[in-house]
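K.L.:
Predicted coordinates and the sequence they were generated for:
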Amino acid sequence: MKIDNTSKALGAYGAQSKPVRRESTPSTSDSASASASDNVAINPKIGAVEREVANAPAFDAAKVDAIKQAIASGSFQINPDKIADQLIASAQDLLSR
């Protein structure tokens, strides 16, 4: 099994958007005046968080190597109870959203 970081499967589990019904569309003059008076403030800490995330590796290479070696040597232990518990917790988390 090849492990890569392309994350193709994540697209299948991403947030699904629902269509939004609008009662009426605002006129162009209403939207122009509303946008002129709207103010947006972005938290200055977001830049530091973005830099930290950008510099972090996509995965733990040392952990992946350790797992590869354990599989190759035949010493990799699978705990089906832990896997089942994590799957149930993940499903419950998704259903509660």
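P.N.:
That came through fine. Treat the numbers as computed from the prediction; the structure is a model and nothing was measured.
K.L.:
When you work out contacts or count neighbours from here on, use the C-alpha atoms and nothing else.
P.N.:
Noted.
K.L.:
Longest helix in the protein, by number of residues?
P.N.:
helix 80-96 (DSSP state H).
K.L.:
Put this next to the first one:
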Amino acid sequence: MFKVPHQVYTTEFKEAAVQRVKDGQGLSAVSRELGMSTQTLRNWLKASEAGKLNGPGAKVVRAEQMELSRLRAENKRLQMELEIAKSVAFFAKDLL
């Protein structure tokens, strides 16, 4: 099994995601569209309401870092899908 790397998000990304939920879009729909956990978005929403979306210890994340993190996560997910497809093909050939 592959471990999905920890993703890093910019402040702007977090604020935009939270704003979409506040504008009336569903929490699940927004998280699915952005390719992230619903719980993470829920945590951001709570932090935003408390005025602590980016706490005092939050580090600044460049857009390139965020994109690299997203691409690494997508790569791991695709590798997992490929392994599953290989396994299915292996067992399917025995049935034919």
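P.N.:
It's in. No experiment lies behind these values; they were computed from the predicted model shown.
K.L.:
Overlay them and tell me the TM-score.
P.N.:
Once superposed, chain against chain, the TM-score is 0.32 (TM-score structural alignment, normalised by the length of the second structure); 50 aligned residues with a CA RMSD of 4.2 Å.
K.L.:
Return the set of buried residues in the longest helix of the first structure.
P.N.:
Buried residues in helix 80-96 of the first structure, counted by 16 or more other CA atoms under 10 Å: none are found.
K.L.:
could you say what helices and strands that helix packs with?
P.N.:
With contacts taken as 3 or more CA pairs under 8 Å, 6 or more residues apart in numbering; DSSP states H and E, helix 80-96 of the first structure sits against no other helix or strand.
K.L.:
how about the helices in the second structure?
P.N.:
11-22, 27-34, 38-49, 63-95.
K.L.:
tell me which residues of the third one are tucked away?
P.N.:
Within helix 38-49 of the second structure, the residues that qualify as buried by neighbour count (16+ other CA under 10 Å) are T38, L41, R42, W44, L45, S48.
K.L.:
roughly how far apart are the fourth one and L95 of the second structure?
P.N.:
So that's W44 of the second structure. Look at W44 of the second structure and L95 of the second structure: by CA to CA, to the nearest Å, they are 48 Å apart.
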